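Visitor: With the sequence up front, the predicted model follows.
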Amino acid sequence: MSMIHSDSQRQSHSQNQSESQSSRAWTPWVVLYRKELIEMWRSYKLLWVPLVFVLFGASQPVATYYMPDLLQASGGLPEGAVVQIPMPTGAEMMANTLSQFSFIGVLVLVLAFMGVVSGERASGVVHMIMMKPVPHRAYMLAKWAGMATLTLIALLGGVAAAWYYTELLIGHVAFPRIAAGTGLYGLWLLFIATLTLLFSSLFRSGGVTAFLAMGITLVLSLLTGTLGNWMRWGPAALTEHSNTVLLQGGLADSFGLCLAVALLLIVLLLEGAVRTFRVKGASL
């Protein structure tokens, strides 16, 4: 009886020790992730980045709806002329709104993230953090999680504002289409954020990081738009699949390959950022 009780105690102690080790492994990441959120709040990124998306999201359906009245009121038209602009459907309006995020939204995110590692390296924050027993992977994963959180908050805010005014002024769009289209477009933005994280860990200058991230994003978008079928597997094709879901309610045959490539590239870019940071560390 005592032997059974002793074995039970050993198993309970071993289980508690395993849980304690698992908790300690996650603790640095949790602390660093909270630090990222606090810093984004103090720097007002959690306010102004979503605000830009919300303003652009709301402005698209409002401007489209009132455009004939604005042109009529601006004057300069022949007497008796009537301005008639075809009104898009609700789905077309939402697709157009997401397309607007492809430049302004991406630019805002890249500018917000371009110094995410290089800025802390230059200010000495990285050196102070690495003096403690903090794994390099935990530091970079916390950075990525903070960037992903801000990206998704901003995108959801912009889409919610666009959807509200689209429903109010233009027409109905089913929620499943909104959710699927937003999810696919969000994955494209996460790819860009991860690319920015890699460049920020590679280069000292935030300007170089922003230039390269925006340049590669533009090239991928142009190649996807011009080469058509040859680039349907690329991550930039996620924007086209997002539009397809919104407009048609379905997905193209190439969606599976595009999704797999996008997820694989995000993982590889993130792993590259971790390894780069491990090599460069806090050095300038």
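Guide: Cool, the structure landed.
Visitor: C-alpha only now, for contacts and for neighbours.
Guide: Will do.
Visitor: shouldn't Leu198 be in contact with Leu270?
Guide: Yes. Leu198 is in contact with Leu270 according to Cα atoms under 8 Å; the separation is 6.9 Å.
Visitor: tell me which residues in the helix or strand in which Thr244 is found are buried?
Guide: Per DSSP states H and E: Thr244 is located in helix 237-248. Across helix 237-248, burial judged by 16 or more other Cα atoms under 10 Å covers Ala237, Leu238, Thr239, Glu240, His241, Ser242, Asn243, Thr244, Val245, Leu246, Leu247.
Visitor: also this one, for the comparison:
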Amino acid sequence: MSTFTVLAAKEGNEIFRTWRIWVLPAIVMFFAVVGPPLAKITPELLGSVTGSAPGSLALPDATFSDAYGQWIKNLSQIVLFTIIIMYGGVVSSEIRDGTAAFVLSKPISRATFIAAKASIHAMFITVVFALGTLTTWFVTFLTFGTAPSGQLWGAAFLLLIYGLLALSYTMLFSVLIPAAAGAAGTGLGIYALLAVGAAWDPLATFGPSGVPGIAAAIAAGQEHVSPAWPSVTSLVAAAAALGVASLIFNRKEL
């Protein structure tokens, strides 16, 4: 059995034995279940509030696109915040409690340590995103009677890439910053910078900043710029963050 396999098994066991196995899936599934019904009744609720106001306009009935848009909004905001906060201590906590030093006293490279963590947690996030998106599609179909899959899965796949980028740079900060709160806070700061960067067309068209907006447009069935460049640059940035994390961790005193 390779060292990577051993470390991967360790990370998998830690997911199932800690709060991570409950927190992210619970949040994702909550929004997947309540999102479509909420999207359906929102126009009715707003109409009941504003209907008696002079000059008020009748709101159009909700469609499956509204449910998809709500799902993508939740993924790109609350779920990504959760990922960043969850993984702020993914490396620093093991350094602090001595687990990393014990594991690396064996013939295991530090690069393999980082790679195993990134791989298993990326798989975990992927599975949770897929289950949440499948649930959203099913509940949308039950709620609206129609639910084309292409819009939803295309948008969710883009945001999965964005989520993996968030995981990667949060792991980098977890190597750099001893405190989990500090790493998570810095990760949220990078998220905010990416959101601001979306206002600049070159970054929105070619960089990771454009991913949430393009995903929202796909979910709504609207015209959008090609997601190819933002996807590629997000993956490159994620790989670069993990590469830098590995280099820094390799020189870090445990």
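Guide: Happy to help now that I have it. Since we're looking at a predicted model, the values are computed, not measured.
Visitor: What lines up with Ala237 of the first structure in the second structure?
Guide: Per TM-score structural alignment, the equivalent position to Ala237 of the first structure in the second structure is Gly210.
Visitor: how much space between that match and Ala195 of the second structure?
Guide: To Ala195 of the second structure, Gly210 of the second structure is 8 Å away according to Cα to Cα, to the nearest Å.
Visitor: quick revisit: what's the mean deviation for the helix holding Thr244 of the first structure versus the second structure?
Guide: If you overlay the two and look at helix 237-248 of the first structure, the average distance to its match in the second structure is 2.4 Å (mean Cα distance after the TM-score superposition for the first structure).
Visitor: related to what we said a few turns ago, compare Leu198 and Leu270 of the first structure (neighbour count), which wins?
Guide: Taking neighbours as other Cα atoms under 10 Å, Leu198 of the first structure and Leu270 compare with Leu198 leading, 27 against 22.
Visitor: Against Met140 of the first structure, how distant is the closest residue to the more buried one other than its chain neighbours?
Guide: Nearest residue to Leu198 of the first structure in three dimensions, chain neighbours excluded: Ala273, at 4.5 Å (Cα to Cα, 6 or more residues apart in numbering). For Ala273 of the first structure, the distance to Met140 of the first structure equals 7 Å [Cα to Cα].
Visitor: swap in Gly225 of the first structure?
Guide: Taken as Cα to Cα, the span from Gly225 of the first structure to Met140 of the first structure is 33 Å.
Visitor: Compare the two and say which is more crowded by neighbours.
Guide: Counted by other Cα under 10 Å, Gly225 of the first structure and Met140 do not tie: Met140 has more neighbours, with 26 against 16.
Visitor: Can you tell me the residue that sits opposite the more buried one in the second structure?
Guide: Under the alignment by TM-score structural alignment, Met140 of the first structure pairs with Ile114 in the second structure.
Visitor: What is the one helix or strand its match maps to packed up against?
Guide: Taking DSSP H and E as the criterion, Ile114 of the second structure maps to helix 110-144. Applying 3 or more Cα pairs under 8 Å, 6 or more residues apart in numbering; DSSP states H and E, one finds that helix 110-144 of the second structure contacts helix 3-17, helix 20-50, helix 64-74, helix 149-176, helix 228-250.
Visitor: Distance to Val91 of the second structure added to those helices, as a markdown table?
Guide: Converted to a markdown table, these look like this (distance: least, Cα to Cα, whole Å):
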| stretch | distance to Val91 of the second structure |
| --- | --- |
| helix 3-17 | 11 |
| helix 20-50 | 14 |
| helix 64-74 | 27 |
| helix 149-176 | 5 |
| helix 228-250 | 9 |
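Visitor: How many residues are close by the equivalent of Pro86 of the first structure over in the second structure?
Guide: Applying TM-score structural alignment, one finds that Pro86 of the first structure aligns to Pro60 in the second structure. As a burial measure, Pro60 of the second structure scores 9 neighbours (other Cα under 10 Å).
Visitor: what's the answer for Gln60 of the first structure, then?
Guide: Per other Cα under 10 Å, the neighbour tally for Gln60 of the first structure reads 20.
Visitor: do Ser226 of the second structure as well
Guide: Counted with other Cα under 10 Å, residues neighbouring Ser226 of the second structure total 12.
Visitor: thinking again about what came up before, what residues are up against the residue lying closest to the match of Ala237 of the first structure once chain neighbours are set aside?
Guide: Distances taken as Cα to Cα, 6+ apart place Ala204 nearest to Gly210 of the second structure, at 3.7 Å, with adjacent residues excluded. Shown in contact with Ala204 of the second structure (Cα atoms under 8 Å, 6 or more residues apart in numbering): Gly197, Ala198, Gly210, Val211, Pro230.
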